[in-house]
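**Q** pasting a predicted model and its sequence here:
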Amino acid sequence: MADDIKTLSFEDALAQLEQVVTQLDSGDVPLEKSIELYARGAKLKDHCDAKLKAAEEKVAQITLDAKGQPTGAKPAEGM
């Protein structure tokens, strides 16, 4: 289950997370299925958080010239 999540784009993971939330909110899901959905939702949320953090780090690495204009990006530490 978690392996398929690792390959998802942010947008696909977010869409799946929204589906999980909708199903759980409906109240029509049996208990065992609810537990499975909750676990998948937690993994999807973590994946989305990691993708956002990586994007924020890339944006933070954009360098500016003396006029405040972007000149490119410098490699982030550890990349």
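**A** That came through fine. Numbering: from 1, shown residues only.
**Q** C-alpha only now, for contacts and for neighbours.
**A** Will do.
**Q** residue 34 looks like it's in a helix, true?
**A** Yes: counting by DSSP: H, G, I helix; E, B strand; the rest coil, residue 34 is located in a helix.
**Q** next up, a structure to set beside the first:
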Amino acid sequence: MTDKTLTYEAARDELVEVVRRLESGGASLAESMELWQRGEKLAQICQGFLDGAKAQVAQARPAPTED
């Protein structure tokens, strides 16, 4: 699955795994850097989904009226 075809849930689950691996402390420095970079990318993907959902909710809400 490429980054462009990841669902929010898949990106979130992979991010959780990246964080778990980083927190375990067993990775080399090089591997930790790769994990960190992957985690940053996954966080951006998740944030994009959340921003899109927020925009859809805002668009679906009726505009506030002045009394």
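**A** Right, received. Where do you want to start? Note that the coordinates shown come from a computational prediction; the quantities given were computed from them, not determined experimentally.
**Q** and the gap between the most centrally placed residue in structure 1 and residue 18 of structure 1?
**A** Centroid-nearest residue in structure 1, with Cα atoms, centre = their mean: residue 48, separated by 1.0 Å. Separation of residue 48 of structure 1 from residue 18 of structure 1 (Cα to Cα, to the nearest Å) stands at 12 Å.
**Q** likewise for residue 3 of structure 1?
**A** 19 Å.
**Q** same thing with residue 72 of structure 1?
**A** Distance, residue 72 of structure 1 to residue 18 of structure 1, using Cα to Cα: 35 Å.
**Q** what about those two, which has more around it?
**A** The neighbour comparison of residue 72 of structure 1 against residue 18 (other Cα atoms under 10 Å) goes to residue 18, with 15 against 11.
**Q** next, count neighbours for the aligned partner of residue 33 of structure 1 in structure 2.
**A** When structure 2 is aligned by TM-score structural alignment, the residue opposite residue 33 of structure 1 is residue 31. Applying the criterion other Cα under 10 Å, we find 13 residues in the vicinity of residue 31 of structure 2.
**Q** now do residue 20 of structure 1
**A** Close neighbours of residue 20 of structure 1, defined as other Cα under 10 Å, add up to 20.
**Q** list the residues that contact the alignment partner in structure 2 of it.
**A** Counting by TM-score structural alignment, residue 20 of structure 1 lines up with residue 18 in structure 2. Applying Cα atoms under 8 Å, 6 or more residues apart in numbering, one finds that residue 18 of structure 2 lies in contact with 35-36, 38-39.
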